[in-house]
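Mind folding the following:
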Amino acid sequence: MTIRFWTNLKARALLLLGSLFICFFPGVFSSGVVTLKSIQIFKTHELFNAKPTVYFHCEGENRTIFPDVKKTDVVYTFKGEESWQPLTELPDKKCKRCGLYELDILKPADVFDEWEFCSSDFLDSDGTYVHSKDKEFDATFLCPQCVHLENSSDHASGSHHGADTGKRMHVLLVILISAIVSTVSILGVVAAYRYWQRRKREQDQARFLKLFEDGDDSEDELGLGQVL
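So this is what the prediction gives:
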């Protein structure tokens, strides 16, 4: 048994605990992947009708440039498999501040629109959501997972919400107690193993000293101790 063994054992215990938590509370970590299905811009903010650089951006995330969107009044459609997809991930019960912008070299980016982007926006059964701004753009976003997240959330908030919450709290309590017991057990085994190692070292040292003492007694019996 080595330090690496105990480290791997603790890591496996934590991994098992995390897996159980995700299994019983999937909504905590659930999120929907959002892709752009289509977009049409009605105007650009660049001077001299230059080709715009249109991009999507959520606060705290990297911006996603639409390399093909260069002309007004043209409907651009996408498969969701483009190299710049997906746009973002929307967690359940939490929105993001996102927007559509046009890059401007000489000044801050021009804003087509900014809005609170939520998984609950995807109400259609196919997971689509249309967002538009008058005289600016029309965009269709796709998030099939968001529909399932919303349905699961509605189901949980129904007539069985209280019972489900109670069951989940009970399961969480059991998991926490199991984790504490497992941690204490591991620490106890580690302490016992270290105590056994210490006792073994003491016994080895005692045997080693006894060998020396026995050797000295043998020399005394043979009279070798008197020889210079």
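
only C-alpha atoms for contact and neighbour calcs from this point on.
Will do.

Return the list of helices and strands in contact with the helix or strand harbouring residue 191.
Using DSSP states H and E, residue 191 maps to helix 161-222. The elements that helix 161-222 packs onto, with contact taken as 3 or more C-alpha pairs under 8 Å, 6 or more residues apart in numbering; DSSP states H and E, are helix 3-24.

if I pick the most centrally placed residue in the chain, what's in contact with it?
Nearest to the mean C-alpha position of the chain, counting by C-alpha atoms, centre = their mean, stands residue 29 at 7.3 Å. If you count contacts by C-alpha atoms under 8 Å, 6 or more residues apart in numbering, residue 29 has them with 22, 91.

What of residue 75?
38-41.

likewise residue 27?
Residues in contact with residue 27, defined by C-alpha under 8 Å, 6+ apart, are 92, 149.

Tell me the secondary structure of it, please.
Assigned state for residue 27: helix (three-state reduction, DSSP: H, G, I helix; E, B strand; the rest coil).

which one among the contacts of residue 75 gets closest to residue 5?
Taking C-alpha to C-alpha as the measure, residue 38 is the one of the contacts of residue 75 closest to residue 5, at 53.0 Å.

Quick check: chain neighbours aside, which residue is closest to the closest one?
Beyond its immediate neighbours in the sequence, the residue positioned closest to residue 38 (C-alpha to C-alpha, 6 or more residues apart in numbering) is residue 77, lying 4.2 Å away.

Before we compare anything, build this one as well:
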Amino acid sequence: MKSRRYLPLSGVSIPHVILISSLIFFSVPGSFSSKAITLRSIQIYNTHEFLGPHPTIYFYCKGENKTILPDVKEKHFSYMFYGEESWQPLTELLGKKCKRCGLYEFDTIKSDDVFDEWDLCLDDFINGISIHYKAKEFNATLLCEDCQVATGTPLCSFFTEHNGRIKERASRRDDLEEKIAKER
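Reported below is the predicted structural model:
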């Protein structure tokens, strides 16, 4: 008569195996591509609330909770953040999906005022930074430390070409100044 041999995991049920394997899968870097987006800096140029002493500004992505920016109160003041604030990160981008996000101001009488709404995408981040500007409303710098460096984009190409022309002109100017100095 054959005796049964039990595996060491024989006391573990199928749901436990699935739970453990999913925890291992999601803890491996790159297996679940989630990118944390933080606010690096913001400056508001206009407030819409006339009754209160200070506006209540918040960031919101569709389907998520509102993230109140408690320090942002004054117009024309540059606020800098370091990603360590209790309300950071603002949101996370999963994979290649974009989110509809915006910057808003609470309104006591009618619906909240909109500074701007936009599609927040990983492609917006060049070298981990995305600057969102709305004329006469605000200027914000968003940071995604885990985003890959974008190379070969039209904006990167423009700056590389522009910086090359500046260096070339400076070199010609130096050569001309040297030539003039020799003639004196």
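
And the TM-score between these chains?
For this chain pair, the superposition-based TM-score is 0.69 by TM-score structural alignment, normalised by the length of structure 2; 144 aligned residues with a C-alpha RMSD of 2.8 Å.

re the thing from before, aligned partner of the residue nearest to residue 38 of structure 1 in structure 2?
Alignment note (TM-score structural alignment): residue 77 of structure 1 maps to residue 80 of structure 2.

for residue 66 of structure 1, same thing?
Structural alignment (TM-score structural alignment) places residue 66 of structure 1 against residue 69 in structure 2.

just the strands in structure 2 please.
Taking DSSP state E, the strands of structure 2 run over residues 34-44, 57-61, 67-68, 79-80, 91-94, 99-105, 113-120, 129-134, 138-143.

can I get those strands in JSON lines with distance to residue 150 of structure 2?
Converted to JSON lines, those look like this (distance: least, C-alpha to C-alpha, whole Å):
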{"stretch": "strand 34-44", "distance to residue 150 of structure 2": "15"}
{"stretch": "strand 57-61", "distance to residue 150 of structure 2": "24"}
{"stretch": "strand 67-68", "distance to residue 150 of structure 2": "28"}
{"stretch": "strand 79-80", "distance to residue 150 of structure 2": "24"}
{"stretch": "strand 91-94", "distance to residue 150 of structure 2": "16"}
{"stretch": "strand 99-105", "distance to residue 150 of structure 2": "19"}
{"stretch": "strand 113-120", "distance to residue 150 of structure 2": "16"}
{"stretch": "strand 129-134", "distance to residue 150 of structure 2": "10"}
{"stretch": "strand 138-143", "distance to residue 150 of structure 2": "14"}
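
Tell me which of these approaches residue 28 of structure 2 most closely.
Within those, the stretch nearest residue 28 of structure 2 is strand 34-44; the backing value is 11.9 Å (C-alpha to C-alpha).

whereabouts in structure 1 does the closest one align?
So in structure 1, the equivalent range for strand 34-44 of structure 2 is 31-41, judged by TM-score structural alignment.

Relative to structure 2, and after superposing, what's the average distance for the matching stretch?
Here the mean offset of stretch 31-41 of structure 1 against structure 2 after fitting is 0.5 Å, by mean C-alpha distance after the TM-score superposition for structure 1.

Other residues contacting that stretch?
Defining contact as C-alpha under 8 Å, 6+ apart, one finds that stretch 31-41 of structure 1 is touched by 71-80, 85-92, 119, 136-146, 149.

Tell me the buried residues within those.
Members of these that pass the buried threshold by neighbour count (16 or more other C-alpha atoms under 10 Å) are listed as 71, 76, 80, 85-92, 119, 136-146, 149.

so what corresponds to residue 121 of structure 1 in structure 2?
Taking TM-score structural alignment as the criterion, the aligned counterpart of residue 121 of structure 1 in structure 2 is residue 124.

now its match, nearest residue through space, not along the chain?
Leaving aside its chain neighbours, residue 124 of structure 2 sits nearest to residue 130 (5.7 Å; criterion: C-alpha to C-alpha, 6+ apart).
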